[in-house]
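[1] Task: produce atomic coordinates for the following.
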Amino acid sequence: MNAATASTTADARALRFVALLATYLQSANLPLPNAALRLIQGSVSMTDDQAGWIFTAYLAASAVTTPVAQWLAGRFGLKRVYQTALLAFALGLWLATLAETPLAFIAARILQGLAAGVLAPLSMGIALETLPAERRPAFGPKWTALVLLGIASGPSLGGWICEHFDWRPMFYLSLPLVAYIFLAVTLLLAEKKAEQRPSFDFFGYGAFTLGMIGLQMLLDRGERLDWFDSPEIWTEALACALGFYLFAVHVLTAKAHFFNKALFADRNFLLSTAIFFAFGFVLLSTMALTSPMLDEILGYPPDTTGLLTVPRGIGLVGAFLLATRAPAWVDACWLIAAGIALVAYANWLMLGYSPLMDWTPVAVNGFIQGVGLGILMPALSKVAFSTLEPKLRPEATGLFNLIRVYGSTLGVAMVQIFFFNNTQAVHSALVSQLTPYRTTLPTSLPALEGLNHLATHQAAFIAVMGQFKILLVAMLVVSPLVLFLRKPVSAN
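    A predicted model of the protein is given here:
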């Protein structure tokens, strides 16, 4: 090997490393604040019903930019767009550390999400370009495993940092890594543009995005604004309806559009995508429920709260890597059924949580759910793409992953809505029984405050159990779809 070849190979490895590092950073920063919600809420005066925005703001923003990332790279240049996304991501991290109000913190998370939505697909593209053609097909599962590793390890890293320092260093520590990635990309990545100006269905993209943003805002803001008693909620509902109406008409009438109609004609892809939506619904919603339960209700410190997500992460990543290596004779439809069954079983076990339990049920049930999700993801991908025409697979990949992201963001929003509704309802039911005719009520103000705190504590825990039931129902609803899947055929 001559010096030039060695240098080129070393540069390719360095580029692949920083692309993978960027992939990990953008996925780990999504759940990073999960174990430190109580401290973040206290620092920025964020109410409980706003806590879910920490996740949904990042997710929804990333879903907006992910579909257009490749077009931006082709139009303005891969290197320029990637560097801009890195700078925006770093700015979002820095602004999060400066936030003193809920609005400022959520705005920083939105900026992080917008940048992450560009970084994720472009990082994969950069990494693939550094590999020989024969090694590229095997790279996809490794990249997905890294994304899952970031999601799984983010809360434990954030919890440890928060316990020993503060919540702001969680974001500070990512800044040097982003600077390193930016420097490596500046020195090693050659600028690349499309030879011809790329086309993109901005009308279809805009209509679909308007519908999803309207729906997300409706769910996130509805509880706080008393739903349709607020003009804002009516505006968001109308935006949602208009967006989806325009998108449906566009799909039915236009020859070329954001989502190819041929994708919806493939039964395996359509059914697998529906199940993958439920996968996303459960993936992050469980995390959004478990950590606050441990931190705020059961009183675990942030580092312990974060550590209790590790068994779930081990099960998720480990089962994913094993499932991708399943022998060809293993029917992926059976793996999907097994994955759904394990996730549903774990969610059913979570209904048995008690305020008197120790950490063991959380670790065990999380591990079981992680194994089920890890089996489900590669099996669904195999079935979804096995019957598609090869020319449709790139577009199908984008839609498939986008549906998972929207499943996650809508799932977090839904469980937050029902959590606060149920907490209020159960609290009212409990307090209504505290009358002088049923029990001896304390008369001092501190004692009454303590009694109210106890009732709120019990109501919140009961409400969390109700949200685990929603996750169980979500998996049970999609489980019959497995019966209609066709056995995968060999990929062309």
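[2] From here on, just use CA atoms for contacts and neighbour counts.
    Fine.
[3] ranges for the helices of the stretch 201-350 of the chain?
    Per DSSP state H, counting those that start in this stretch, the stretch 201-350 of the chain carries helices over the ranges 202-222, 231-253, 261-265, 267-292, 302-307, 310-324, 332-350.
[4] what's the answer for the stretch 1-150 of the chain, then?
    3-28, 37-44, 53-65, 69-76, 78-98, 102-129, 139-164.
[5] so which of those is the most packed in?
    With neighbours defined by mean count of other C-alpha atoms under 10 Å, none of those is more surrounded on average than helix 53-65, at a mean of 24.
[6] Turn the helices of the stretch 201-350 of the chain into TSV, columns for distance to Pro480 and mean neighbour count.
    Below are those laid out as TSV (distance: least, C-alpha to C-alpha, whole Å; neighbours: other C-alpha atoms under 10 Å):
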stretch	distance to Pro480	mean neighbour count
helix 202-222	26	21
helix 231-253	26	17
helix 261-265	19	14
helix 267-292	10	23
helix 302-307	34	24
helix 310-324	22	21
helix 332-350	9	22
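[7] which one of those lies closest to Ala474?
    helix 267-292 (6.2 Å; C-alpha to C-alpha).
[8] And this one, please, so the two structures can be compared:
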Amino acid sequence: MAASAIHATTPPESSQEHRWLITIAFMLAMVMVLLDMTVVSVALPYMMGTLAATPNRITWVLTAYLAANAVTIPLTSHLAALFGRRRLFLISVSGFVVASGLCGASQTLAEIVFLRTLQGGFGALMVVLAQSTMVNLFPGKERGRAMAIWGMVLMVAPAMGPVFGGYITQHMGWRWLFYINLPVGIFSLLLGAATMRKSERKNLATDWPGLLLMAIGIGSLQIVLSRGNEDYWFDSRLIVALSILAVFGILTFLLRGWMIADNIIDLHLFRDRSFATATLITGVFGLGLFGTTAMQPLMLEGLLNYMPETIGWVMFPRGVASAVTMMIVGRFINRYQPRLFIVAGVLLTGISTWIMTSYSLYISPVWVIYPGIIRGIGMGMIFVPLTVIAFDTLPLAVSAEASGIFNLARTLGNSIGIAIDGTVLTNETQINWNQLGGHINTFSATLPNWLQASGLAPQDPRVWALLGQTLFSQAEMIGFLDVFQWITIIFFCLLPLILLIPKRILPTG
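    This next block holds a predicted model:
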């Protein structure tokens, strides 16, 4: 097992103020990491010119970060046992800050891809360490509130990434997307160094075959999911080769890991029904959650011509609703069965996405804000109970290892969901382009009315260009509606899975 006793001998930071200072240090680190997952997406066009990169190659700036993140997440427990929790946190924050500064100074694509890989690896450690540390710092009765704070950062930061990135890029330049991490990271580093106590280090043997298989499988899968739609999936030899590696690596790792006791990750944690069910639901929930987070800004900016600042304001209420709901749920999680919160949250989230299937090119900002508030409330009612359930019946000694698996399920769920959403959007846009275009011809009864309303004559050379632009906008909007419909189905499919959650013994007193 990777770290069966990592926290068993770690002295608790008993002071309430002391624990919250540690929490602040971890939350600041998490904000940096989670923002950097999405903040760069809007800056890619600007980075292309500076780094002399093609549109196909510049996306490796995103892929490298996500792949390194996915591979490193399940290794956190083993590394924490080898180095100690405090030392690993300081190493990960320091590495992330240095890599961020060097990313901002990058002059070539190769440089920034390498540095983004380091960023993703160091960043993954911080997210898992944050959750496992808070599980250990806060006892059962207070854990709900602690997980509410962790979940609030986890939900809100990636959603604000594109908006924040757009504003910084527009007013300061893309390099400041990385430089801005420096003061935040240094403050988090100093606060963590001052407040965290040293933890025991273990001389563990590293399961190198298991590590290699896991890295090959998860790394290949993440690259396939990140680049599949752009490279036309299995029309690409690279995607085919990586898919074969992913299947081989993951299946061999799972079969081998279930049969041996010293696997790099203890797969026997899935024998705990609460943990296994919560992890499964988290992965499925991730299929739909980040789909709306990623797709909605694209729709608002590309079709409705919203500026980045405007997108931020119309999406901000969702983050506020989610944060407030998580804090409320954290206070009441020990009074009611978590399943009740999750059912209500799934229904609200599904309803909010169903409302989005009625969007058009002419919606007002109100149509973005009020479904977002409903979705934010639903997200807040789902995530805190799921996190509490996952760790409720596990011993504290395995919390770091369990957190790694839990976060890996979330990460892969998000990646699979975004990959599917992107494919649905691309394919449905093309299908709708062909279907709608078939109704446009010079004999159409509605064409003269449209030309008159547009102030154009039939022989005007601008007619067909404007028609093509209008056709694409309508086709892409229908594509977005199809994506929202698919996400709605995913959310409602969660309801039967909730029945698998065992009844929780509520704390007394």
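[9] can you tell which of the helices of the stretch 1-150 of the first structure is closest to Arg224 of the first structure?
    Using C-alpha to C-alpha, the nearest of the helices of the stretch 1-150 of the first structure to Arg224 of the first structure is helix 53-65, at 12.2 Å.
[10] Between the helices of the stretch 1-150 of the first structure, which one is closest to Met293 of the first structure.
    For the helices of the stretch 1-150 of the first structure, the distance to Met293 of the first structure is smallest for helix 37-44, at 10.8 Å, taking C-alpha to C-alpha.
[11] how much does that closest one deviate in direction from helix 139-164?
    Inter-element angle recorded for helix 37-44 of the first structure and helix 139-164: 60 degrees (by axes from the mean of the first three to the mean of the last three C-alpha atoms, to 10 degrees).
[12] Need the helices of the stretch 201-350 of the first structure in JSON lines (columns: distance to Ala190 of the first structure).
    Below are those laid out as JSON lines (distance: least, C-alpha to C-alpha, whole Å):
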{"stretch": "helix 202-222", "distance to Ala190 of the first structure": "28"}
{"stretch": "helix 231-253", "distance to Ala190 of the first structure": "37"}
{"stretch": "helix 261-265", "distance to Ala190 of the first structure": "34"}
{"stretch": "helix 267-292", "distance to Ala190 of the first structure": "35"}
{"stretch": "helix 302-307", "distance to Ala190 of the first structure": "39"}
{"stretch": "helix 310-324", "distance to Ala190 of the first structure": "33"}
{"stretch": "helix 332-350", "distance to Ala190 of the first structure": "40"}
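[13] residues in the first structure aligned with stretch 292-301 of the second structure?
    Mapped onto the first structure using TM-score structural alignment, stretch 292-301 of the second structure spans residues 286-295.
[14] The helices of the stretch 1-150 of the first structure: which one's closest to Ala274 of the first structure?
    When the helices of the stretch 1-150 of the first structure are compared for distance to Ala274 of the first structure using C-alpha to C-alpha, the nearest one is helix 53-65, at 17.2 Å.
[15] by contact count, what packs against the closest one?
    Secondary-structure packing of helix 53-65 of the first structure (3 or more C-alpha pairs under 8 Å, 6 or more residues apart in numbering; DSSP states H and E): helix 102-129, helix 202-222, helix 393-432.
[16] contacting residues for Ile127 of the second structure?
    Not quite, residue 127 of the second structure is Val, not Ile. Contact partners of Val127 of the second structure, counting by C-alpha atoms under 8 Å, 6 or more residues apart in numbering, are 29-30, 33.
[17] hmm, back to that, which one of the helices of the stretch 201-350 of the first structure lies nearest to Phe418 of the first structure?
    Using C-alpha to C-alpha, these put helix 202-222 closest to Phe418 of the first structure, at 10.5 Å.
[18] contacts for the closest one?
    Residues contacting helix 202-222 of the first structure (C-alpha under 8 Å, 6+ apart): 50, 52-53, 60, 64, 227-228, 233, 236-244, 246-247, 250-251, 257-258, 409-410, 413-414, 417.
[19] Would you reformat the helices of the stretch 1-150 of the first structure as JSON lines and include distance to Phe264 of the first structure?
    Listed next are the helices of the stretch 1-150 of the first structure as JSON lines, based on distance: least, C-alpha to C-alpha, whole Å:
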{"stretch": "helix 3-28", "distance to Phe264 of the first structure": "29"}
{"stretch": "helix 37-44", "distance to Phe264 of the first structure": "40"}
{"stretch": "helix 53-65", "distance to Phe264 of the first structure": "20"}
{"stretch": "helix 69-76", "distance to Phe264 of the first structure": "23"}
{"stretch": "helix 78-98", "distance to Phe264 of the first structure": "31"}
{"stretch": "helix 102-129", "distance to Phe264 of the first structure": "23"}
{"stretch": "helix 139-164", "distance to Phe264 of the first structure": "23"}
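[20] The ones you listed: which one's closest to Ala460 of the first structure?
    Closest of these to Ala460 of the first structure is helix 37-44, at 14.6 Å (criterion: C-alpha to C-alpha).
[21] Mean per-residue distance, that closest one versus the second structure.
    Averaged over the aligned pairs, helix 37-44 of the first structure sits 6.7 Å from the second structure after superposition, using mean C-alpha distance after the TM-score superposition for the first structure.
[22] Show me how far that helix is from its chain's centre.
    Computed by C-alpha atoms, centre = their mean, to the nearest Å, the separation of helix 37-44 of the first structure from the middle of its chain amounts to 21 Å.
[23] Show me what Pro502 of the second structure lines up with in the first structure.
    Under the alignment (TM-score structural alignment), Pro502 of the second structure maps onto Arg486.
[24] quick one: that match and Asp266 touch, right?
    No. Between Arg486 of the first structure and Asp266 there is no contact under C-alpha atoms under 8 Å: 10.5 Å.
[25] Need the residues touching each of these two.
    Contacts common to Arg486 of the first structure and Asp266, judged by C-alpha under 8 Å, 6+ apart, are absent.
[26] hmm, back to that, Asn452 of the first structure is nearest to which of the helices of the stretch 1-150 of the first structure?
    Comparison of the helices of the stretch 1-150 of the first structure against Asn452 of the first structure by C-alpha to C-alpha identifies helix 37-44 as nearest, at 19.6 Å.
[27] Let me know the secondary structure of Ser439 of the first structure.
    Just so we're on the same page, residue 439 of the first structure is Thr rather than Ser. Thr439 of the first structure carries the three-state label coil when classified by DSSP: H, G, I helix; E, B strand; the rest coil.
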